[in-house]
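In: I would like to see how this sequence folds:
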Amino acid sequence: MIQLRKPVLYNGFEIKDGVKTINRLVHELSVDVYRLTNNNYLVLFIGIEIKDLRIANYDIIEVNVGDMTYPATILSKFSKSSLNKLVATATKKYGFSSVEGMHDLKEILINDVINPLRDSKKYAKFKVSIPNGILLFGPPGCGKTFIIRKLAEELGYNFMELKHSDVGSPYIHGTTISIGETFKEARANAPSIVFIDEIEGMVPKRDRLTSNSEYKREEINEFLMQLNDAGKQSVLVVGATNRPNLIDEAIIRTGRMDRLIYVSPPDLKAREELFKKFLSDRPIHNLDYHKLAWFSSNYSCADIEYISTEAAREAVKSDLDFISQEVLEKVIFKTPSSISKEELEQNEHFIGKQRR
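Out: Predicted coordinates for the structure are as follows:
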């Protein structure tokens, strides 16, 4: 079963001057909230550095746990809505504001998921709800996992990642039971997003299974049963795959995965924004971002990050004062795209089935 992340601070952890934690009240993607012995509340930021907080808005303290330092703030009152507001205003980039490019995909998620949740009365009037499930497909390294994590941030939902390796069991029926327990936990902590990366490993085509794979058919049937009406229980199920042709057809029927969305390699504008992002904290001089984007057609987000890092490494090795256009172009020309022609063709063949 997928477990929610363990508390960073144990009960009785001393914050300062004899003030200690009583227990963890809330676990979100990027924060933990603890009740304190002085009747205040500690908001501990997880995975966010102090430099990424608007310190002027809140009194930020540092909490040291072993060799780790976490930024935190103390509130006299606490509610779920106040927490969402705090995180949204205290961080420089949060949710979709930290996503470079992917404008079409963000627009789809805003219209189909975020707006129905934020204006539920309006959508309920027309009997429109969020999709039961979403399947993101496309070449690797193009941000499928990243965008769903940011969707969870944007909504303030609990984020649970369901990996086949985590629910796998050597015992008969063990994996089936784990799948059921995971969804039970998601419902108990709703609203939640259950994200399944490489979903083709969880629900492969049943007509390709051998006669000795009855246990796998049982797992697929359990997943289908849990997927049915998940949205009505405030659980959004999102799958991601680089190989959509290997997924069982029953998963992508309407009423299960209602939205099939192609996540393409970043377009020209997105590649410009990605180069700006990955080079922003490095010494640079007189760069032509449009030209860099033009030279990197069909490169993934991961490819552009790699190129930016390799260019920085090359500048250091050559004892340069900054990263130049020449250095970046040199790295681009010797670094082929990680997306193969076959991967593009496989996904483009599936595009005709997408529902947006």
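
In: For the rest of this, base every contact and every neighbour count on C-alpha atoms.
Out: Fine.

In: Cross-check the contact I'm expecting between residue 323 and residue 311.
Out: Yes. Using C-alpha atoms under 8 Å, residue 323 makes contact with residue 311 at a distance of 6.7 Å.

In: Which residue ranges of this protein form strands?
Out: For the chain, the strands defined by DSSP state E cover 14-16, 19-27, 31-36, 41-45, 61-65, 68-75, 133-137, 158-161, 192-197, 235-241, 259-262.

In: Residues contacting the last one, please?
Out: Where contact means C-alpha atoms under 8 Å, 6 or more residues apart in numbering, the residues beyond strand 259-262 that reach it are 105, 131, 133-138, 252, 347, 351, 353-356.

In: now the other sequence, so there's something to compare against:
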Amino acid sequence: MLSTQMPLCSDVDVASLAEMTTGYVGADLTALCREAALQAILHTSQDAGSHLIRMSNFLEALKKVHPSCLRSSIGQTDFRPVAWEHIGGLEDVKLKLKQSIEWPMKFPEAFIRLGLSRPKGVLLYGPPGCAKTTLVKAAATSCHCSFLSVSGADLFSPYVGDSEKTLAQVFQQARACAPSVLFLDEIDSILGSRADSKASRGVQDRVLSVILNELDGIGLKVTERRGPASKKCLQEGLPEQQECDRQLDYQEVCNKDVLVVAATNRPDLLDDALLRPGRFDKIVYVPPPDQEARLAILKICTEKMPLDSDVSLEDVAEKTSFFSGADLENLCKEWKRYLLMNSALPFRLVLTVNGKHAMTSGVCKNHRKLAQLIVDM
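Out: Coordinates of the predicted model:
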């Protein structure tokens, strides 16, 4: 309706735009069309072309116009869309995330036909720097759903009860803009385990109780109200057991498309109540990249780098055992910095110098024993 009076180019896919604008209300869509028109005017004034609104103008407008339900939201985060192809390796992990996150949102009819319920929560665990957060962003990008991210810094407050209230508000906003993915980063620092009885764990215990209730009761909202008849009964001193005393309204909220995804480096610190089926139904281990995955990551990181003809990325991938994806990305950045300071040197010398430093990185080495311990459990 909004686009009928707009001069649209043939490449504008309205159905695709409708899929990308999850959580947008009518006023948000009006602002989006207005911003796309402004982008078209800006580009046509530079190119001196016809005044047609292209799909690229809508994509630029989507970066500036956000759903009103997420404005001033605690979990709202701006992230650049991530494609699955931008993540090297981890093919098994990608498939598991697609089955748990993407397929239930894209093919709900198939799940209903098979009587298969979608998971309420997905837990990713593994060494730091192995693309756990990036994988969740890629899943949210492929689903075209809203993405909310919460960490311990967003939740904890010096005021009593404020952390629990904040977490409940985040879940409420996730329901308001469904389908959505609610990402709890470093969940072990937010919750921990109730088995570790410490005096300072009071807030964490209350936050854990809130998230357990939200995971169990997701989709059901209970509103309590008192009508005029109830107020009259109270003024006359009638018994509270009478019908006019209290009215409970149970409202089913359409939030079946809310999925909670958490990431942690220490799954052994989490409470057992979180890990049972019905809460975090799917637990996925994100391993350090193997040699083939390291080669794929290096190819992505060096895509725009001026490599010398004698540089062998296969050799680098072989020498960087126990490197995480973040380590490999940082290694490529170090190469670029070294070239910037020593532009006269050939790139193969840079590779040799940094190759010695590459052998010393073993951040993933200590996590493999922990991962095997979790798998055995």
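
In: Put one on top of the other, what's the TM-score?
Out: Remark: TM-score between the superposed chains equals 0.73 [TM-score structural alignment, normalised by the length of the first structure]; 289 aligned residues with a C-alpha RMSD of 3.2 Å.

In: could you dump the strands of the first structure to JSON lines with mean neighbour count and distance to residue 143 of the first structure?
Out: Shown next, in JSON lines, are the strands of the first structure (neighbours: other C-alpha atoms under 10 Å; distance: least, C-alpha to C-alpha, whole Å):
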{"stretch": "strand 14-16", "mean neighbour count": "13", "distance to residue 143 of the first structure": "37"}
{"stretch": "strand 19-27", "mean neighbour count": "18", "distance to residue 143 of the first structure": "24"}
{"stretch": "strand 31-36", "mean neighbour count": "22", "distance to residue 143 of the first structure": "23"}
{"stretch": "strand 41-45", "mean neighbour count": "23", "distance to residue 143 of the first structure": "23"}
{"stretch": "strand 61-65", "mean neighbour count": "14", "distance to residue 143 of the first structure": "31"}
{"stretch": "strand 68-75", "mean neighbour count": "17", "distance to residue 143 of the first structure": "27"}
{"stretch": "strand 133-137", "mean neighbour count": "26", "distance to residue 143 of the first structure": "10"}
{"stretch": "strand 158-161", "mean neighbour count": "22", "distance to residue 143 of the first structure": "15"}
{"stretch": "strand 192-197", "mean neighbour count": "23", "distance to residue 143 of the first structure": "12"}
{"stretch": "strand 235-241", "mean neighbour count": "25", "distance to residue 143 of the first structure": "10"}
{"stretch": "strand 259-262", "mean neighbour count": "22", "distance to residue 143 of the first structure": "11"}
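
In: could those go into JSON lines alongside distance to residue 221 of the first structure?
Out: As requested, the strands of the first structure are exported to JSON lines (distance: least, C-alpha to C-alpha, whole Å):
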{"stretch": "strand 14-16", "distance to residue 221 of the first structure": "48"}
{"stretch": "strand 19-27", "distance to residue 221 of the first structure": "31"}
{"stretch": "strand 31-36", "distance to residue 221 of the first structure": "35"}
{"stretch": "strand 41-45", "distance to residue 221 of the first structure": "39"}
{"stretch": "strand 61-65", "distance to residue 221 of the first structure": "43"}
{"stretch": "strand 68-75", "distance to residue 221 of the first structure": "43"}
{"stretch": "strand 133-137", "distance to residue 221 of the first structure": "16"}
{"stretch": "strand 158-161", "distance to residue 221 of the first structure": "20"}
{"stretch": "strand 192-197", "distance to residue 221 of the first structure": "16"}
{"stretch": "strand 235-241", "distance to residue 221 of the first structure": "16"}
{"stretch": "strand 259-262", "distance to residue 221 of the first structure": "20"}
